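**Student:** For reference, the sequence and a predicted model appear below.
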Amino acid sequence: MHTLNSGIPTAITGQRNRRIDLMRGIAVLLVLFHHFCIAYPLGHSWLATLLTPEGVRAVARNGNYGVTIFFVISGFLITRNALARWGDLSNLNVRVFYAYRFARIIPCLLLLLVLVNGLALTGISIFTTHVTGLSPLVAMIRANIAALTFSMNVFIAHYGWVNYALGVLWSLSVEEVFYLTFPMVGLLLRRQSLILMFWSLIVLIGPFYRMAHQDDESGFLFAYFASFDGIAIGCMAAVLASRLSVNSSILRYLQPVTIVGMVSLYLYRSIGGTNIWGVTAMALGAAILLVGSVHHANGPVISRFRLLRGVEWTGRLSYELYLFHLIILGLLRTVLPASTIAATGAERLGLLGVFLAGSFLIASLIGRYFAEPLNRKLRKALAKPCPRTLPKRAAL
């Protein structure tokens, strides 16, 4: 991939990897189902007659593993795109890298804060930041500062889940702090072997950090070093996929085994009992699937099924869905508290359909009319070459 003289990369093909979209779609649906079942448990619903109450709980309880898969996909795509644009991480253009991150992340983040703050100011309690000893306004300001400084996970560790709709920003905080260092790692270490060694160290720290914080959920699930290993595994997978020639027949047999292993781990026990090595194992499984996706980006197996195409579409909206779905769920909880909805029958399943439809609608509208247009405009404005100082004309 050639770059312009300014160091700004030429355009990369806009073709999407449909298998990665499928993975993202599954991951975000697991998160959405997890959050819905916290608000409206489905253990006694009609769905429980098909899966059993234990089966419903097994699917619902481990939404955080969906976030682990997100982390791996994020690290994989960020690294793969950087390699495609600049050829080597040591050639990465820092200004352009940060400009692209800003363009993709900040508009939706600011919109989320505007919506949540606005709903809180109208008096809807679930969107208010509740911190003991602080006025609602001061608490809201502190929550906004935490969101904008990518320290929401630290804020949650200190104050608890004090703002319902902004709680999802813990994972964005983890990602963006990791990516603040991403260009520096490439530019300072330069050699690919040293970069991989650094990320390997991050991966090694993860399970031991989680092991040391088993008595603290915010420590073993939401802390930076409890989650960085998933992103680092994704980064390493992208480098290896770009350098190694993997036998497609090996991947064909390895991927089903990997999927079975990931599903088994997901359903086996709560993440609270498996996170020490389970997060690493889930991340490694996702990395294997991502490496395989490079060789089968648009295979006919996916395009054949309408349901899977729908999950792919969900994956394309995963960022918007993840950020804004708790607004829909919060409004539902305000209008229809769980105590007013029968635990049995079809009522809660119907509400699940309303929640998913509302989340898909708001995500698609924001993506189409706000996030994507702003992303394109900001990328063009922020990543354009700095004007060069022209030499003064010699005096006559």
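**Tutor:** The structure has been received and is ready for your questions. Keep in mind that this is a model prediction, so the values were computed, not measured.

**Student:** Please count neighbours and contacts with C-alpha atoms only from this point.
**Tutor:** OK.

**Student:** where does Gly167 land in three-state SS?
**Tutor:** Counting by DSSP: H, G, I helix; E, B strand; the rest coil, the backbone at Gly167 sits in coil.

**Student:** my bad, Arg376
**Tutor:** Following three-state DSSP, we place Arg376 in the helix state.

**Student:** check contacts around the nearest residue to it once chain neighbours are set aside.
**Tutor:** Nearest residue to Arg376 in three dimensions, chain neighbours excluded: Ala103, at 7.6 Å (CA to CA, 6 or more residues apart in numbering). Taking CA atoms under 8 Å, 6 or more residues apart in numbering, we find Ala103 in contact with 374-376, 378-379.

**Student:** structure B:
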Amino acid sequence: MALPHLEALLKEKKLPGLDGFRMVAVMAVVFAHSGVGTLFFSARHGVAGFFVLSGFLITWLLLKEHEKTGTISFRNFYMRRSLRIFPAYYAFLLVSISWDLFRGNDDIKDAIVPGLFYFMNYHNALEGHSSSSIGHVWSLAIEEQFYLIWPMLFVFLMRCGREYAVAFLIIASLVVLAWRSYSYTYLDYGPSYVYNAFDTRFDNLALGCLLAFLAQKPRWLTVFDGISSRFWMPFIPLGLLFLSKQYGSSDYAYGPAFTIDALLLAILLLQLIRLSSGRFWGWLNHPVSIYLGVISYPIYLWHVWGLQAGDKLNFLPEWLQLLAGVIISGMLASASYHFLEKRFLRLKHRYVVKGPRISNSSMAENPQSMDGMKARERWS
């Protein structure tokens, strides 16, 4: 059976393969934190995969809204993000902070304020990775900072034209790469800073945003179709990710590697969107993969608790402790999703943009909109 073209898949309401990609990314983190390495993915790659996916998906949605209405509703965007993120996050913080205070873990005291206000990434960057049960939410802080900044920047760039947006994302990625390499190698900021700080990780998100822009350009879609036309093609970026993880100095690992890995993950993401419609990669769209992808967010939140619970089952062999930890993580995540998150997710439809596509007459009345249309025509 012939694979559908990416152009057709990217017009679907729900992109195929994304939940499977989320599942792979979150399980890479879970297994890495359990002490079990993976062949291609590490925790670094799993987190970077989430960053790339977030940049791509948020920008893809913003582009669809902008095409439909000619602008972005900040209120609707932030309400949808709040309903998706805050209930599970603050429920997790409440339980984790209470437990750490109860068991006398003093590290939690310094982490409470950064955790509550999404600055855990800079807390870890400046103070070292917290040993509290909320230390791993640093990556969620980076994503929240991205959600706060990117829609406003997106609107500004779209007023200038898509070419400017693409140029900005490329330049921003290169600037972040240079700044991260310089701060690690010459300023001696250390691995904690370059790994956790938003200003040293924005390139991961920017490359995902760039991918969404390029995926609307016909000649790039032709390229993307070409590199996702055979089932074996994803093994090329996977193999390069493996080499990037295994080889190179620390200057490479905490410098160019973050950008190179994000670029490879962006290519892999597009390949899997298309190839998940085929037989070999079809497991990415299996109901189990989709479900684990749907609950990947609470899995990430609760997996430290699950793994620690598995470790306490000392009467079991190590592999069964690990299996128990993964199962407990899944159970906690499922409880979070079904008993808490879904109640709020049902409200998201109230903040879905339903505005009509801009008409030619309205564009004639609005020269700025006409300029925007001309820019889109040049882009396509």
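**Tutor:** Done, it's in. Predicted model only: the values in this text are computed from it and were never measured.

**Student:** circling back: most neighbours among the contacts of Ala103 of structure 1, please name it.
**Tutor:** Counting neighbours by other CA atoms under 10 Å, Asn375 leads these with 22 neighbours.

**Student:** Counterpart of the residue nearest to Arg376 of structure 1 over in structure 2?
**Tutor:** Alignment note: Ala103 of structure 1 maps to Leu83 in structure 2; criterion TM-score structural alignment.

**Student:** what's the answer for Leu289 of structure 1, then?
**Tutor:** Matched to structure 2 by TM-score structural alignment, Leu289 of structure 1 sits across from Leu268.

**Student:** Phe222 of structure 1 too?
**Tutor:** Match for Phe222 of structure 1 (TM-score structural alignment): Asn196.

**Student:** For its match, the count of nearby residues, please.
**Tutor:** 23.

**Student:** now do Leu268 of structure 2
**Tutor:** If we define neighbours as other CA under 10 Å, then Leu268 of structure 2 has 21 of them.

**Student:** How about Val257 of structure 1?
**Tutor:** 12.

**Student:** looking at the alignment, what does it pair up with in structure 2?
**Tutor:** Aligned by TM-score structural alignment, Val257 of structure 1 pairs with Ile236 of structure 2.

**Student:** what about its match, distance to Tyr89 of structure 2?
**Tutor:** Using CA to CA, to the nearest Å, we find Ile236 of structure 2 at a distance of 36 Å from Tyr89 of structure 2.

**Student:** again, but for Gly37 of structure 2
**Tutor:** Where Tyr89 of structure 2 is concerned, Gly37 of structure 2 sits at a distance of 27 Å (CA to CA).

**Student:** Between these two, point out the one with more neighbours.
**Tutor:** More crowded of Gly37 of structure 2 and Tyr89, by other CA under 10 Å: Tyr89, with 20 against 15.

**Student:** Name the nearest residue to the more buried one, ignoring sequence neighbours.
**Tutor:** Leu301 (7.4 Å).

**Student:** Distance of Asn62 of structure 1 relative to Val177 of structure 1?
**Tutor:** Counting by CA to CA, the separation of Asn62 of structure 1 from Val177 of structure 1 is 24 Å.

**Student:** And Val31 of structure 1, how close does it get to Ala60 of structure 1?
**Tutor:** Counting by CA to CA, the gap from Val31 of structure 1 to Ala60 of structure 1 is 8 Å.

**Student:** And these two? Which one has more around it.
**Tutor:** Applying other CA under 10 Å to Val31 of structure 1 and Ala60 shows that Ala60 carries more neighbours, namely 25 against 21.

**Student:** That one touches His34, doesn't it?
**Tutor:** Yes: Ala60 of structure 1 lies in contact with His34 (CA atoms under 8 Å); the separation is 4.5 Å.

**Student:** Translate Thr68 of structure 1 into the numbering of structure 2.
**Tutor:** Matched by TM-score structural alignment, Thr68 of structure 1 corresponds to Ala48 in structure 2.

**Student:** where does its match land in three-state SS?
**Tutor:** Put simply, Ala48 of structure 2 is helix when judged by three-state DSSP.

**Student:** For it, which residues are in contact?
**Tutor:** 204, 258, 261-262, 265.

**Student:** And Ala111 of structure 2, by the same measure?
**Tutor:** Contacts of Ala111 of structure 2 by CA under 8 Å, 6+ apart are 120, 123, 130, 132, 134-135.

**Student:** go again using 10 Å as the cut-off
**Tutor:** By CA atoms under 10 Å, 6 or more residues apart in numbering, the contact list for Ala111 of structure 2 reads 97, 119-120, 123-124, 130-135.

**Student:** For it, what is the corresponding residue in structure 1?
**Tutor:** Checking TM-score structural alignment: Ala111 of structure 2 goes with Ala143.

**Student:** chain center to the strand or helix carrying its match, what's the gap?
**Tutor:** Using DSSP states H and E, the element containing Ala143 of structure 1 is helix 136-148. Here the centre of helix 136-148 of structure 1 is set off from its chain's centre by 22 Å, with CA atoms, centre = their mean, to the nearest Å.
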